[in-house]
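# The following block contains a protein sequence and its predicted model.
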Amino acid sequence: MKIKDLDKQWEDGVAKSITFIVTKDCQLACKYCYLVGKNTKERMTWDVAKQAIDYILDHESDMSEESVIWDFIGGEPFLEIDLIDKICDYLKVEMFRRNHHWFNSYRFSFSTNGINYATDKVQHFIKKNHEHLSIGITIDGTKRKHDLNRIWKTAEMEHGIMPKPEEEQGSYDDVVKNIPLWLEQFPGAGTKVTISSADIPYIKESVLHLYSLGIHEVNINCVFEDVWKDGDDKLFEQQLTELADAIIDGGYYTDFACSFFTEQMGKPMDCQNDNQNWCGAGRMLAVDAEGNFYPCTRFAQYSLRSKKAWIIGNVHNGIDKNRLRPFLTLDRCTQSTDECINCEVASGCAWCQGENYDAADTPTVYQRSTAICKMHKARVRANNYYWNKLYRKLEKEGEREAFENRKKQKVLNVKRI
């Protein structure tokens, strides 16, 4: 059975997400990276990986989701391609041998910096598992934007010595050369773009550049950390408005997408009728090199600036449900301020549970960080501009009904893959 045939299993996202932190090392030292504790020493062993798999598959009744996403992250996951290949082979054999309900209802998922993508070992792995693979390569846009943040790590950085800006080596050229092969193997794949304060001026040109590379799905978001300066929201809105003009005037909206523009945002929310937690922490599961379990990778120590890791168990003793319990009761209203709850443009305002925890006054997951508030409101204003302009154009040209039908078909296609 191919992935495209797994309509029922993947519909509505009914999948358990299980993440292996196979390494905390990476070739890059991206300036906006939330992984503040990356290092070359903490790498998962086969013994730890096998124990984690055996525990998870032994507890099938505790993980009743119809499907599973086996996610691999780092650092850079493809630095550990040999281990990953062994893990995936073992998973396939064990799910079959146990007649596990996840057998043939799974995906192996990767977000990679793309540097090692074309190597023989990675390509062998892709060919062997292609029908069950989801791979996203992170490219931030134009060379100017990408190289501003996504720079190569140096030996000096290991000792806390940061290079001067003129000495930084960007990674754009090393990544972009692998984009054609990636798109050939995964034509519908999307990339992930991160926005921080320094690169706001390059949003418009970067999205259009990614379109020119043949990337049709650009998933883009602002960092959740408190890095925003006075005036960033105004510049952000200006860039998004200019991007909206370019997408609509250039007709890109027919075949390309940018996640900054969506009709499902910028409206009031009612806690009685729409009170879900934005984040999946607690319903997900992550395991690190030491065999510790976490409710999400953002609760591992290398992801935290000021708090202690929130460990919910390990491969030897299993999951401590008391440590997990706070996450199972999280919703929008239990962690939001009155201002957030009553905000007239609340829908679509995202948060990261790990950042909430890290930024909170006390070690709690019930205090929502509001660092992106002004950026969300700026996005809403630009989003309203986008849809108002687009629908005026469609109405004038008599194309609105056809556009609505294409949107419905795209939703159906997404569910099928």
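Received the coordinates, thanks. Numbering: from 1, shown residues only.
# going forward, measure contacts and count neighbours with C-alpha atoms only.
Will do.
# Where do the helices of the stretch 101-250 of the chain begin and end?
Secondary structure of the stretch 101-250 of the chain (DSSP state H, counting those that start in this stretch): helices at 120-129, 143-149, 172-176, 179-185, 203-212, 232-249.
# I'd like to know which of those helices is closest to Ala286.
Of all the helices of the stretch 101-250 of the chain, helix 120-129 sits nearest to Ala286, with 21.9 Å by CA to CA.
# picking that back up, need the helices of the stretch 101-250 of the chain in TSV (columns: mean neighbour count and distance to Asn314).
Output for those, formatted as TSV (neighbours: other CA atoms under 10 Å; distance: least, CA to CA, whole Å):
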stretch	mean neighbour count	distance to Asn314
helix 120-129	14	28
helix 143-149	20	35
helix 172-176	17	36
helix 179-185	15	35
helix 203-212	20	41
helix 232-249	20	42
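# can you list those helices in TSV and add distance to Thr191?
Shown next, in TSV, are those (distance: least, CA to CA, whole Å):
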stretch	distance to Thr191
helix 120-129	18
helix 143-149	13
helix 172-176	12
helix 179-185	10
helix 203-212	9
helix 232-249	17
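# Out of those helices, which is closest to Lys396?
The nearest among the helices of the stretch 101-250 of the chain, by CA to CA, is helix 232-249 at 13.3 Å.
# what about versus this one:
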Amino acid sequence: MEDKFSDLVQQNLFSESPDIPYLKSIIESNLELNSEDTNELIYSITLKLNSSLFPPVTGIELILTEGCNLACSYCFEKDMAGHSKMPRNIAAKAIDLLIDYSNDCSELHITYFGGEPLLNYSVMRYITEYAQEQSSLRNKSINFNMTTNGTLLNRSIVEYLSSNKIKVLVSVDGLRRTHDKHRKDKNGNGTFDRVYKNLKLLKEKQPWIGIKMTIMPIECKYLFDDVINLYNMGVNQFLIGPATGVSWSAQTINTYLSQLEKLYEWYFSYPRSDLRINEFDEIENKPFFGCHAGRTNIAVGIDGQISPCSKILAINNTNLLSKLGNVYLGLTNFKNRLRLNECSELHVECERMGISEEYRGGCYASNYYETGSLFIPSMKDHNFDKARHSLSEKFQQLKRITN
């Protein structure tokens, strides 16, 4: 049955705009299948084609809800409509798809995302247990992660997260003066005190605390002091990144880079076993252009539509940019996945701009916010990346001289 329609499915899926309703109607009329059986047939053929053409998918972001209890000024998801939540059946389908598309890979990654994922805590619990059960049946292991604003954590939730080994990354942009400037609740009140209280609660069960810092231009002058003090308050790991979709002047870029250099010097001058700054430790030259979005990682929206990543999904969640498919039929948009994997357009643009030897194209979403295209590099991101590499080389030289 599959062989008979495999060529038809393949031809359709490699078209510029796959016509899935037409494909389904042809199969249903010729094989006299119902809609569910037709979906299963297309899913099976699509899975085989993806497995033969592309890398395995090993990571998935689940957008458990579009809603959030905060009103952060820089939020890249602020244009997502409504407060809808992902239902159990779609979440389960997403897990099934991840396991199917992982091929022979035994270690998988699930990230709970939003909005604020804890607003859909019941589905998060359900899907955690479902994923554990299904992965065990296929001899695979799951690493769970969650990105949260930290305001809804309580003792019961923290205990559940701990017992199920769900690693929590909390969004904290700095000390109170920095954090409360942009991370406010719906009433316009700052959230630092609530988040810090819950961080201490989390640390009782998860001793290693990681935070995600989004740096706004006007607050970048506080970066060094904020990191030092947050470390002294119990934070162990920092993911630091400049805010996207906002304007950075030459002056604020220089201030940010000088703060990074100061922080870099402090970090490597006094190594600490209880501290990690990802942006300094994970500087690497990838063997491919672009990133893992659409390559080994995907994001699933509340309605089951599949995007390369949560940031790209948030650009327009009603008409997905570079849509890959849905949880019912699989990754059906082969042209889009091919563009993300080959990344020839981004490579050409980097060559045209003279940065292809030192840069791998950066974040697709950041590119889009600055240039209007996933495949034209953001020069702001390039400059930040170049500065981090320069810092790394500088301190590696100092280490060699010292040793």
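It's in. Everything numeric here is computed off the predicted structure, so don't read it as measured data.
# Would you give the TM-score for this superposition?
Aligned and superposed, the two chains score 0.75 in TM-score terms (TM-score structural alignment, normalised by the length of structure 2); 345 aligned residues with a CA RMSD of 3.1 Å.
# that older thread, quick one: closest of the helices of the stretch 101-250 of structure 1 to Tyr386 of structure 1.
Comparison of those against Tyr386 of structure 1 by CA to CA identifies helix 232-249 as nearest, at 5.3 Å.
# Go ahead and measure how far whichever helix or strand comes after the closest one is from the middle of the chain.
The helix or strand immediately downstream of helix 232-249 of structure 1 is strand 257-258, counting by DSSP states H and E. In terms of CA atoms, centre = their mean, to the nearest Å, the centre of strand 257-258 of structure 1 is found 15 Å from the chain centre.
# which residues are in contact with strand 257-258 of structure 1?
Strand 257-258 of structure 1 is contacted by residues 207, 216-220 when judged by CA atoms under 8 Å, 6 or more residues apart in numbering.
# Check stretch 253-271 of structure 2 too.
217, 220-224, 280, 384, 387, 391, 395.
# Tabulate the residues you listed (a markdown table), appending distance to Gly354 of structure 2.
Conversion of the contacts of stretch 253-271 of structure 2 to a markdown table gives the following (distance: CA to CA, whole Å):
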| residue | distance to Gly354 of structure 2 |
| --- | --- |
| Pro217 | 27 |
| Cys220 | 29 |
| Lys221 | 31 |
| Tyr222 | 33 |
| Leu223 | 31 |
| Phe224 | 32 |
| Phe280 | 25 |
| Phe384 | 16 |
| Ala387 | 16 |
| Leu391 | 21 |
| Phe395 | 26 |
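# Next step: the residues you listed restricted to strands.
With strands taken from DSSP state E, there is no overlap with the contacts of stretch 253-271 of structure 2.
# Which pair of those spans the longest distance?
Among the contacts of stretch 253-271 of structure 2, Pro217 and Phe395 lie farthest apart (CA to CA), at 25.6 Å.
# could you pull out the strands for the stretch 1-150 of structure 2?
59-63, 107-113, 141-148 (DSSP state E, counting those that start in this stretch).
# would you list the ones you listed in a markdown table and tack on mean neighbour count?
What follows is the strands of the stretch 1-150 of structure 2, written out as a markdown table (neighbours: other CA atoms under 10 Å):
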| stretch | mean neighbour count |
| --- | --- |
| strand 59-63 | 26 |
| strand 107-113 | 20 |
| strand 141-148 | 19 |
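# Same list (the ones you listed) but as JSON lines, adding distance to Ser322 of structure 2.
As requested, the strands of the stretch 1-150 of structure 2 are exported to JSON lines (distance: least, CA to CA, whole Å):
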{"stretch": "strand 59-63", "distance to Ser322 of structure 2": "16"}
{"stretch": "strand 107-113", "distance to Ser322 of structure 2": "20"}
{"stretch": "strand 141-148", "distance to Ser322 of structure 2": "24"}
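# wait, which of the ones you listed is closest to Ser310 of structure 2?
Nearest to Ser310 of structure 2, of the strands of the stretch 1-150 of structure 2 and by CA to CA, is strand 59-63 at 6.8 Å.
# mean deviation of that closest one from structure 1?
Once superposed with structure 1, the aligned residues differ from strand 59-63 of structure 2 by a mean of 1.1 Å; criterion: mean CA distance after the TM-score superposition for structure 1.
# matching residues in structure 1 for that strand?
Mapped onto structure 1 using TM-score structural alignment, strand 59-63 of structure 2 spans residues 17-21.
# rewinding a little: tell me which of the helices of the stretch 101-250 of structure 1 lies nearest to Thr112 of structure 1.
Here helix 172-176 is closest among the helices of the stretch 101-250 of structure 1 (CA to CA), at 10.0 Å.
# which ones are touching Ser306 of structure 1?
358-359.
# make it 7 Å
By CA atoms under 7 Å, 6 or more residues apart in numbering, Ser306 of structure 1 lies in contact with Asp358.
# my guess is it is in a helix, correct?
No - counting by DSSP: H, G, I helix; E, B strand; the rest coil, Ser306 of structure 1 is not part of a helix but coil.
# max-length helix in structure 2?
For structure 2, the longest helix by residue count, based on DSSP state H, is helix 379-402.
# which parts of that one are buried?
379-382, 384-385, 387-389, 391-392, 395 (16 or more other CA atoms under 10 Å).
# And stretch 275-291 of structure 1, by the same measure?
Result for stretch 275-291 of structure 1 [16+ other CA under 10 Å]: buried residues 277, 279-289, 291.
# List the contacts of the aligned partner of Arg368 of structure 1 in structure 2.
Aligned counterpart of Arg368 of structure 1 in structure 2: Pro377 (TM-score structural alignment). With contact set as CA under 7 Å, 6+ apart, Pro377 of structure 2 has these partners: 346, 350, 361-362, 367.
# Ile311 of structure 1 now?
292-294.
# List the members of these that persist in structure 2.
Comparing the contacts of Ile311 of structure 1 with structure 2 on both residues aligned by TM-score structural alignment, their matches' CA atoms under 7 Å, the contacts found in both are 293-294.
# Could I get the contacts of Ile311 of structure 1 in a markdown table, plus columns for neighbour count, secondary structure and distance to Gln51 of structure 1?
Converted to a markdown table, the contacts of Ile311 of structure 1 look like this (neighbours: other CA atoms under 10 Å; DSSP: H, G, I helix; E, B strand; the rest coil; distance: CA to CA, whole Å):
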| residue | neighbour count | secondary structure | distance to Gln51 of structure 1 |
| --- | --- | --- | --- |
| Asn292 | 21 | strand | 11 |
| Phe293 | 26 | strand | 12 |
| Tyr294 | 26 | strand | 15 |
